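>>> Have a look; sequence and predicted model below, questions after that.
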Amino acid sequence: MENNIQEEKIPSAISPLSGNQGASGTIHVFAPATVANVVCGFDVLGFAVNEPGDEVIMRVTNKPGITISKITGDDGRLPLDPAKNTVSVSVQHYLQSVGRTDIGLDIELHKKMPIGSGLGSSSASTVAGLFAIKTLLGDDADPVNLLPFAMKGEEMACGHGHADNVAPALFGGFVLVRSYEPLDIIRLPHPKDLYCAIIFPDVDVPTREARQIIRKNIQMKDAVTQWGNIAGLVSGLFMNDIDLIGRSMKDILVEPVRSMLIPDFYKMREMAMELGAVSFGISGSGPSVFAFARDEGTAHRITQKLQQHLTAINIGSNTYVSTINDKGPKVIG
């Protein structure tokens, strides 16, 4: 496994593609949902899952410029205007960097995951679009070059260009953002038999608002506890020690505030742990929650029981069970 994605591989601009690297045809790409923060690693940890995810169909057209002809699964919430959609804006930045603003593209975006779920919805869409255009152009440069453009999409979507969703969506696997300035991304190993149980309650927790309620100042003793947990989690991943992973996934900085936005969060955590979860926490900014489990059966029992609990308090939900997705985006169809 390539564990370190070196900072020097992320240039401010990509060398223009040579003239014989044209683009033609149609491509259909899937990019995965992600779980960011992983409880204790606010803005620096994330991993990809096998489902859900988003799909982009991209076609080369004769007229230069980008159009968005269709968006499905968004309940009409996302803009068709290419100047306002994260997918087209990110693709346009990429085309400018490679010197290919001469080509025409039509984009279809198919949302296969809920918007505002805390599962990296905007990241999946953006990564699918960038992977599609890179493949159409025959650009064989390191995929890490796409990361700054994906972060531009995140900045448009939620006002902050963080990488803890887009990096795992782009590279797959478990990712550590060691530094933002300069950008330094590390792929981490992980136990292959670790399952993720995800429950998305049908409540609204906008990412921008969820970031605004986080404490700006913290006590030193809390910081020491938090970075000890982050170090413990990363050590557990390298050591294949699921017990260490579980006892390290505790958050005393962000979770106490964001949990107030999620109905019965602590009750759900209690239920999940009683059912055999290794750990339990908020996915990204929420409202999705997730648990790690040692096997698929336990993960399914957790999602079933928590979904039943939410139904009993008149809250609908979606559930997913997945191993960690090490592949990231892929061409489908």
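Cool, got the structure.
>>> can we go C-alpha only for contacts and neighbour counts from here?
Will do.
>>> By residue count, tell me the biggest helix in the protein.
Secondary structure assigned by DSSP state H gives helix 220-239 as the longest helix of the chain.
>>> just checking, next helix/strand downstream of that one?
helix 242-248 (DSSP states H and E).
>>> Identify each buried residue in whatever helix or strand comes next after that next one, please.
Downstream of helix 242-248, the first helix or strand assigned by DSSP H and E is helix 255-258. For helix 255-258, burial by neighbour count (16 or more other CA atoms under 10 Å) applies to 255, 258.
>>> which parts of stretch 284-295 are buried?
Quick answer for stretch 284-295 (16+ other CA under 10 Å): 284-294.
>>> just stretch 311-330 next, same as before
Neighbour-count burial for stretch 311-330 [16+ other CA under 10 Å]: 317, 319-329.
>>> let's bring in a second model and compare:
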Amino acid sequence: MSVKAFAPASIGNVSLGFDLLGAALAPLDGSLLGDWVDVRASNSFELSVDGRFASRLPTGTQNNIVTKCYEFYQQALISHNKAPLSVAMHLHKALPIGSGLGSSASSIVAAFYALNAYAGEPFDKDTLLLMMGELEGQISGSIHYDNVAPSYLGGMTLMTGLERPVCSHLPVFDDWYWVACYSGLSVSTAAARNILPRQYDLSTTLAFGRQLAVFVHALHCGDRALAASTMNDVIAEQHRKTLLPNFDAARDYAGQQAALAFGISGSGPTVFAVADKYENAQHIQTWLEEHYIQNEDGFSHICKIDTAGTRILPA
């Protein structure tokens, strides 16, 4: 028996929702943008890896996040008086580390999903999501769900701050095109958090709360113009863009092509633009490929929101 689970890439924050919003991505060309993990029976635990960005992973099985997921899941089984698993795991690493596309979240989500499916689903969605968030927090330095939740559940998710439910699904506009472009550089999530101020003034705090509230309202009302008007990052962008070469020029060009929004995906360096016309999305993608990508590791995709989330792939 074997189980293979795929977890899509995601945009954390979605500009206006720092640590509170996330959205899963599905390229229009049908390619799978994300990591997958395979679990199969074995007499003892072992881990193998492949994929475009496998060479960027820490060396040694014990240092791999999938191993940490396995150990965490084993302890959860034991604490619930369930038999531990004897399995081998394989990670296909398609997302670059430090990309702002939820790379660690994708590996974590795929690993937990595959393990839980292999074990007969002893843990429900909220319990599994809490496990995913805790492991993600060990990587980034704090527990937040803006990547693991959309990668796991699909769609656009709003974090509740509660244990149950951890998040709520928001409506999305299926006629919006999301252009995601990874520059090829690497930005540490912890470093990107450390660059931020420790305190914000009252006007910034009020602007953040107003934008998020109006955005959620606009999504539920189906008001595209109102939703787009709120997609501005008043918390992190002005500080984090200093880590991203050619960011301002990219934003300016996207604006010239009538982009509804432009921002940093998670901690960066991936950026995203939102367009309501495919032709505009194509122009933005072409410019980003020519001017924003810094090396051969970079790539871009025109996407829609992935509403499926993590799923089982054929073995």
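Yep, that arrived. Since the model is a prediction, treat every value here as computed from it, not as a measurement.
>>> Just the TM-score for the two chains, thanks.
Once superposed, the chains reach a TM-score of 0.90 (TM-score structural alignment, normalised by the length of the second structure), with 305 aligned residues with a CA RMSD of 1.9 Å.
>>> Report the two of the buried residues of stretch 284-295 of the first structure separated the most.
For those, the farthest-apart pair by CA to CA is Ser285 and Arg294; their separation is 24.6 Å.
>>> I'd say Gly141 of the second structure and Ala191 touch.
No. Gly141 of the second structure is beyond contact range of Ala191, at 10.0 Å (criterion: CA atoms under 8 Å).
>>> Counterpart of Phe262 of the second structure over in the first structure?
Counting by TM-score structural alignment, Phe262 of the second structure lines up with Phe280 in the first structure.
>>> Report how many residues lie close to its match.
By other CA atoms under 10 Å, 27 other residues sit near Phe280 of the first structure.
>>> just checking, what packs against the helix or strand encompassing it?
According to DSSP H and E, Phe280 of the first structure maps onto strand 279-282. Using 3 or more CA pairs under 8 Å, 6 or more residues apart in numbering; DSSP states H and E, the elements in contact with strand 279-282 of the first structure are helix 265-274, strand 289-293.
>>> Of the ones you listed, which is nearest Ala299 of the first structure?
Nearest of those to Ala299 of the first structure, taken as CA to CA: strand 289-293 at 5.6 Å.
>>> Next SSE downstream of the closest one?
Using DSSP H and E, the first helix or strand after strand 289-293 of the first structure is helix 296-312.
>>> Gly53 of the first structure - nearest residue in space that isn't next to it in sequence?
Leaving aside its chain neighbours, Gly53 of the first structure sits nearest to Pro32 (4.2 Å; criterion: CA to CA, 6 or more residues apart in numbering).
>>> I figured that neighbour hits Gly328, correct?
Yes. Using CA under 8 Å, Pro32 of the first structure is in contact with Gly328, at 6.3 Å.
>>> And Ile312 of the second structure, what's its match in the first structure?
So, by TM-score structural alignment, Ile312 of the second structure is matched to Val331.
>>> Let me fix that, I meant to ask about Gly161 of the second structure.
Aligned partner of Gly161 of the second structure by TM-score structural alignment: Ser179.
>>> can you give me the strands in the second structure?
2-8, 10-12, 21-27, 34-41, 46-50, 87-92, 156-159, 167-170, 177-182, 261-264, 271-275, 299-305, 311-313 (DSSP state E).
>>> from the ones you listed, which stretch is densest packed?
Of all the strands of the second structure, strand 10-12 has the most neighbours on average by mean count of other CA atoms under 10 Å, namely a mean of 33.
>>> average gap between that strand and the first structure?
Its aligned residues in the first structure lie a mean 0.3 Å from strand 10-12 of the second structure after superposition (mean CA distance after the TM-score superposition for the first structure).
>>> Trace that strand over to the first structure and give me the residue numbers.
Against the first structure, strand 10-12 of the second structure falls on residues 34-36 (TM-score structural alignment).
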